[in-house]
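**Q** Give the three-dimensional model of this entry:
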Amino acid sequence: MEPDGTAGGRLKVAEVDLADGHGDGSAEGNKGFRKIQKLDSFNIETAGLESDRGHLSNQNLAWRMVIKLAIQSIGVVYGDLGTSPLYVLPGIFPNGIKHEEDLLGALSLIFYSIILIFLIKYVFIVLSANDNGDGGTFALYSLICRYAKASLTPNQQAEDREISTYRLEVPSHRLRWASAMKSLLENKKTAKYLLLFVTMLGTSMVIGDGILTPCISVLSAVGGVREAASSLGDDQVMWISVVILIILFQVQRYGTHKVGYSFAPILSLWFISIALIGIYNFAKYDPGVIKAVNPLYIVHYFMRNKTDAWISLGGVILCLTGSEALFADLGHFNVLSIQLSSCVVVLPSIFLAYFGQVAYLRKHTEDVASTFYSSIPKPVYWPMFVIAVSAAIIASQAMISATYAIVKQSVVLGCFPHVKVVHTSKDHEGQIYIPEINTLLMLACVGVTLGFKTTLQLGNAYGIAVAFVFTITSTFLVIVMVMIWKINILLIILYVLTIGLAEYVFLSSVLYKFIDGGYVPLVFAVVMVTIMLVWNYGYRKKYEYEFENKVSREALVTIMSNTNIHRVPALALFYTELVHGISPVFTQYVANVPALNSVLVFVSIKSLPISKVPLEERFVFRQVESGIYRCVVRYGYSDAKMEQQSFEKVLIDRLKDFIRCGALPTADQQGEASDHGIAMVHEERVQREIGLVDEAINIGGIMYLMAQSEVIASSGSGCSKRFVINYLYNCLKRNVRQQEEVLGIPHKRLLKVGFTYEI
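**A** Reported below is the predicted structural model:
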């Protein structure tokens, strides 16, 4: 983008074929009219910020901004990971400590698990697999789809690959492994379905994590009050936790920016406090626990305890809770800020906390069930209790924010029903709030808390959600390493045999506790995956129906030449999901309303498998006939939709720009006229078309046309298809926000056309 002194940029005009939507994207057909300098009104959307600032690129951010984001990230990203010392050691030793040396083995497991999975995998490898500054399961999926054409929806266009953020910087050399994997994903439909299913499963597990995190964090912290008030029972602790959870979800509407700044000082105080207490316990009770950095203690631990040691891994994995939040919340911050806060603040604090707790337990093994609160020096017990409860409340923020981010990604990629997305910050588009999801999370958290009451079984459920997310992320990461990064296969094998193997061992351990509460996240996952599969199936079938029944060029010419159809002076925006050609809904409209607006623009809102589309590359126009145009409006899954009034203004401006540089003379006219004559003919056509647009707007204004669709299974469909489409999909469709609500279309200017999709 080349600014023009305000916030402008260059407008790229691309041609889209009416029948199949493909163009060569070259400048040869347009000669000197390919690009023009134009004020970019899309900056209304981002409050005057240039598009590259939305990516939070490390190269363009000043250190002051990096430090500012690092401080905010402490209040949003690390609450879950930072409060894990509340419940990890009780989770490892639910039946008490049998051998004093087991403490060193458990501590060594905690130490190397955090080093391997949190630090090496997430902080330094996974964060590098971001999609233009956005993270999460769908970000990895979008990278793979862009590179291997693995998307199941047939809406790919050649022009999409011209978008600057669509391109991937990959090594130029071709490797046999990369080529084979790319070929598999492109040519095997089963591989595409499997990839999408695993993506949905990973997304559902993160959402399940977002439900369980607030429950276990708040219950663990509030339960500490019984150290000072033993008369309180499980029921009282449970109800106090429920009240705190309800309040937590009520403050989400104020946005990550305000929540992060409010929470960061509290969580910073928490990290300082657990570090100082850890140092105190380490020095007072047993400095010898430093021996746990020797991994041989892990070997001795397993030799001594065998099956029990393997089962205890379900407690060890709890020290890694919230690691996925680093990646999922990346769109709220940036890579460098998260790496900075991880290495400078978070890791030293939690290491000191765990070493201090184990040093205390070496002298007081009977206190393992209440390790955290028992190890607090008595003079600072109540201040630490208040800080712990506050930190536990904040711990929930990481996964709540991550849930918002991945749900939005799912919606725009056609894998989740429409929901309202509220952008809470003018500076950072990734900071969002989704009211419907917030309410569902709150209800689920309250239900889980009331159902479990204590943290023991809840920890089993939590471990399964965490382990599944780890393994799915690693699976996608290996695909990215092989196919996109093309790194040495020996390094990939090393990753699989160390980090990957460790995660699958953790998964095998937590699955052992399936009956004891571990089924809960899997139930959540089944419900969420079912919703996502049903919605995506209906979405794809609708699109395929329109694609197969689109209006041909000949049929359109016939409709336009019909003298019985009147032309009304107004500009109509005809919304359709179809990117290639004219939707069959148009013929239904003409059959019922024998009148057409003098200017008609078929608008397709298209979501691309990229995080952001630069503002100057968002619109693609094609002239069908005089006064009839097609417009594809391209968004990334992290882009904010414009307000409708601003959208209208920008679309009209871009339409006029397209007319000026795209309405060129035909080949016959070029053959008959001189260069001067061609220019004159071009100018006349431009003035005529722009005059038609201005007249339509001035006389009739802008109106909207949209399908009021009914979706049914076609005759001859099997029972399962009829059940999925006629009941499940239609039930979802009736109970979520309609498209006009999501797009903010004014009802007074909206005309709906009834249409039945037999799919």
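**Q** hey, let's count contacts and neighbours off CA atoms from now on
**A** Fine.
**Q** remind me, longest strand of this protein?
**A** strand 595-607 (DSSP state E).
**Q** list the buried ones in that one?
**A** Neighbour-count burial for strand 595-607, counted by 16 or more other Cα atoms under 10 Å, picks out Leu596, Asn597, Ser598, Val599, Leu600, Val601, Phe602, Val603, Ser604, Ile605, Lys606, Ser607.
**Q** possible to save those as CSV with distance to Leu692?
**A** Shown next, in CSV, are those (distance: Cα to Cα, whole Å):
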residue, distance to Leu692
Leu596, 14
Asn597, 11
Ser598, 8
Val599, 7
Leu600, 11
Val601, 13
Phe602, 17
Val603, 18
Ser604, 22
Ile605, 24
Lys606, 27
Ser607, 30
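**Q** for comparison, sequence B:
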Amino acid sequence: MTHDAAASRPAPRGRVLAGLSLAALGVVFGDIGTSPLYALKESFLLEHGVPATPENILGILSLVFWSLAFVISFKYIAVLLKADNRGEGGILALLALIRPQGELAGARRALVLLGLFGAALLYGDGVITPAISVLGALEGIDVATPALREYIVPIAVAILVVLFLAQRRGTAGIGRIFGPVMIVWFMAIGALGISGIARDPSILRALWPGYAVDFFVRDGMQGFLILGSVVLVLTGGEALYADMGHFGRRPIRLAWFALVLPALLLNYFGQGALLLDDPSGAANPFYHLVPKPLLYPMVALSTAAAVVASQALISGAFSLTRQAVQLGYCPRVTVVHTSQHEAGQIYIPEVNTGLMLACLALVIGFKSSTNLAGAYGIAVTGTMAITTVLFANAARTRLGWRPRLVIPMAALFLAVDLAFFSANLVKIPAGGWFPILLAGLIFVLMATWKKGRHIVTAVLREGTLPMELFIKEMAKRPPVRVPGVAVFMTSDLSGAPPVLLHHLKHNKVLHERVILMSVATREIPQVPEEDRVDCQDLGFGFFAVQASYGFMESPNVPDILQALVPRGLVVKAQEATFYLGRETLIPTKAAPAKRAALAARGLWMPMWRKRIFMVMANNARSATAFFGLPPNRVVELGAQVQI
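**A** All right, here's what the predicted structure looks like:
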């Protein structure tokens, strides 16, 4: 079972548990914690046709309560946190569990492609969350001083620009205050909720699920479509699951049940009580809960909480991209480690720039959290449903859960997820198109890269010579050997890499020691150091080195060479020569018969996908930088590859 390693770690207790729970508040719960800024407000918009009558208020509050109880507390906290990949959660961790080696086929291929689209949707979440959270926080200015309404968008743009530009410096410094900021935030919204409930304690009747049922029966289709707004209280559920590897189950559960859930429920019910007392507050019930003298301090605190929520999603996008690179769904990118102590704190300039431009476009284009709410719902509900499907497969086939438990549970989860998703489909014209378009674009890029690399690897493999035959040939007709060590990077240790054959053909010499090195990604988050490197002496001065990394790790060749020392192979990175192959891709057309034959072997792409793949390959980060090779010790040999 893949979660043995995680299960063997001692559960945190005492001060360690408290510290992890505090840190989780600043990373895991920022997104869901800022939902009260806009979630309930969206349910009573005029275009929904659901006025703020006592029956509707009680019905919607009942939906909010039971949605949080079922989806977050039961599905994510109680069940999904147990379905981990050696301690890691999230869509790509599940995808790594179910991903087979080799070419995909049949239902498994459809499942992997679905998971890939779910990962692409997460980028939409990462783009929308900073925009909607910051706008929702600043809209308190409109309540305090309506004359300043026109400054909300420029201020939001300025905050987001500063936030994204600060990423290159890392979050280690400001990250220490994220937890305390969120403690103050949750205590503040909880206190506001208590003051609201005091206005009309009868709002607590909404705890009875009958009010939710009556709401559906009474309002019919209009009541069903309101789920598209209610789902906004669930934003951040996927982040909660994905961040499990950073903090563990117990700290997340403790923070949720001890502080986050009570504060959220108090605030939502306080907003509901406010509406029972004064339905005109439906325009922005969160800020109407705040006493007038405290409006601007609350705007400042809300903005700080929105920045924390945004930072969590930005960091999540960086982590997601690194996982995608390691799993072969994304070209090499620049991964900058911003902390000497925390391996998970990384910065990816390419992703940061893309997120910043997309966020600014959303803020300028949509202008308010209300306009963005439709886009948000599609991204959230789509990801929830896909996670359920992947969980059901992984739990049944890889984690050893009993089918009689998994199937009915997954069916129930999926029924709820699809209900929320269906209610959001009507919002596609009003903004829901954005996450679908963005996810579709990212999905095409990831699938094209995976397919293209598969084709290139297959073409190169056809030109290789089995290592046994190569070694025998070297023994029969030994070339001139020169002092030193040569390291040839390859993806397949079973054959002599093309770059080695080209080097021997053109230079007619070999180093005294030749290392064939392959760096592979396994389906687990981290590989134990004792399993990192495997070295095999092939004879005649040749060595095969297989290095393994998890999908949460970044490869480093000098570290691999250092790990060879205990195995009797002493190689200094600054004294070795590293040989890399640089492929020049040539897109080719083919006759229908040949095209059909290649397609049957999974080795064909349409011309438009070939051109996309070429652009991605040409803009990928160099292998020298990605593997941490000394630039002045690298030799690149080119080869033309027809695809």
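**Q** In structure 2, which residues correspond to the longest strand of structure 1?
**A** Strand 595-607 of structure 1 corresponds to residues 509-521 in structure 2, going by TM-score structural alignment.
**Q** mean shift of the matching stretch relative to structure 1?
**A** Compared with structure 1 after fitting, stretch 509-521 of structure 2 has a mean deviation of 0.6 Å; criterion: mean Cα distance after the TM-score superposition for structure 1.
**Q** contacting residues around that stretch?
**A** Stretch 509-521 of structure 2 is contacted from outside by 326-327, 479-493, 503-504, 541-551, 555, using Cα atoms under 8 Å, 6 or more residues apart in numbering.
**Q** taking the residues you listed one by one, which sit in strands?
**A** Counting by DSSP E, these place 480-489, 542-549 in strands.
**Q** Buried ones among those residues?
**A** Neighbour-count burial (16+ other Cα under 10 Å) is assigned, among those, to 485-489, 542-549.
**Q** Using neighbour counts, pick out the buried residues of stretch 710-727 of structure 1.
**A** For stretch 710-727 of structure 1, the neighbour count (16+ other Cα under 10 Å) marks Val711, Ile712, Ala713, Lys721, Arg722, Val724, Ile725, Asn726 as buried.
**Q** Specify which member of those residues is nearest to Leu443 of structure 1.
**A** Comparing the buried residues of stretch 710-727 of structure 1 against Leu443 of structure 1 with Cα to Cα picks out Val724 as the nearest, at 26.3 Å.
**Q** tell me the contacts of that closest one?
**A** Neighbours of Val724 of structure 1 in contact, by Cα under 8 Å, 6+ apart: Val534.
**Q** again with the one 5 residues further on
**A** Tyr729 of structure 1 makes contacts with Val534, Trp535, Gly538, as judged by Cα under 8 Å, 6+ apart.
**Q** Translate the second one into the numbering of structure 2.
**A** It stands for Trp535 of structure 1. Under the alignment (TM-score structural alignment), Trp535 of structure 1 pairs with Trp449 of structure 2.
**Q** what helix or strand is that match on?
**A** Using DSSP states H and E, the element containing Trp449 of structure 2 is helix 433-462.
**Q** Mind reading off the mean deviation between that helix and structure 1?
**A** Mean deviation for helix 433-462 of structure 2: 1.2 Å (mean Cα distance after the TM-score superposition for structure 1).
**Q** That helix: which residues count as buried?
**A** Buried, per 16+ other Cα under 10 Å, within helix 433-462 of structure 2: 433-436, 438-439, 442-456, 460-461.
**Q** list the helices and strands that helix packs on?
**A** helix 106-138, helix 369-397, helix 607-619, strand 634-642 (3 or more Cα pairs under 8 Å, 6 or more residues apart in numbering; DSSP states H and E).
**Q** so which of the ones you listed gets nearest Ser195 of structure 2?
**A** Checked against Cα to Cα, the stretch from these lying closest is helix 106-138, at 20.1 Å.
**Q** before we move on, back to that, now do the longest strand of structure 1 against strand 628-635, angle only.
**A** Calculated by axes from the mean of the first three to the mean of the last three Cα atoms, to 10 degrees, strand 595-607 of structure 1 forms an angle of 20 degrees with strand 628-635.
**Q** what range in structure 2 matches the helix or strand that strand 595-607 of structure 1 is followed by?
**A** Using DSSP H and E, the helix or strand that follows strand 595-607 of structure 1 in sequence is strand 619-625. Against structure 2, the aligned range for strand 619-625 of structure 1 is residues 533-539 (TM-score structural alignment).
**Q** Now which residue in structure 2 aligns to Pro379 of structure 1?
**A** Checking TM-score structural alignment: Pro379 of structure 1 goes with Pro293.
**Q** ok, now Ile279 of structure 1?
**A** For Ile279 of structure 1, the residue aligned by TM-score structural alignment is Ile194.
**Q** Check Glu577 of structure 1 too.
**A** Using TM-score structural alignment, Glu577 of structure 1 lines up with Ser491 in structure 2.
**Q** State the distance from the closest residue to its match other than its chain neighbours to Glu553 of structure 2.
**A** Of all residues not flanking Ser491 of structure 2 in the chain, Ser518 sits nearest, at 5.2 Å (Cα to Cα, 6 or more residues apart in numbering). Distance of Ser518 of structure 2 to Glu553 of structure 2, computed by Cα to Cα, to the nearest Å: 16 Å.
**Q** separation between the aligned partner of Leu227 of structure 2 in structure 1 and Val380 of structure 1?
**A** Using TM-score structural alignment, the equivalent of Leu227 of structure 2 in structure 1 is Leu313. According to Cα to Cα, Leu313 of structure 1 and Val380 of structure 1 sit 32 Å apart.
**Q** Looking at the two, which is more packed in?
**A** Between Leu313 of structure 1 and Val380, counted using other Cα atoms under 10 Å, the more crowded position is Leu313 (22 against 11).
**Q** list the contacts for the more buried one?
**A** Counted by Cα under 8 Å, 6+ apart, Leu313 of structure 1 has contacts Ile92, Phe506, Ser509, Val510.
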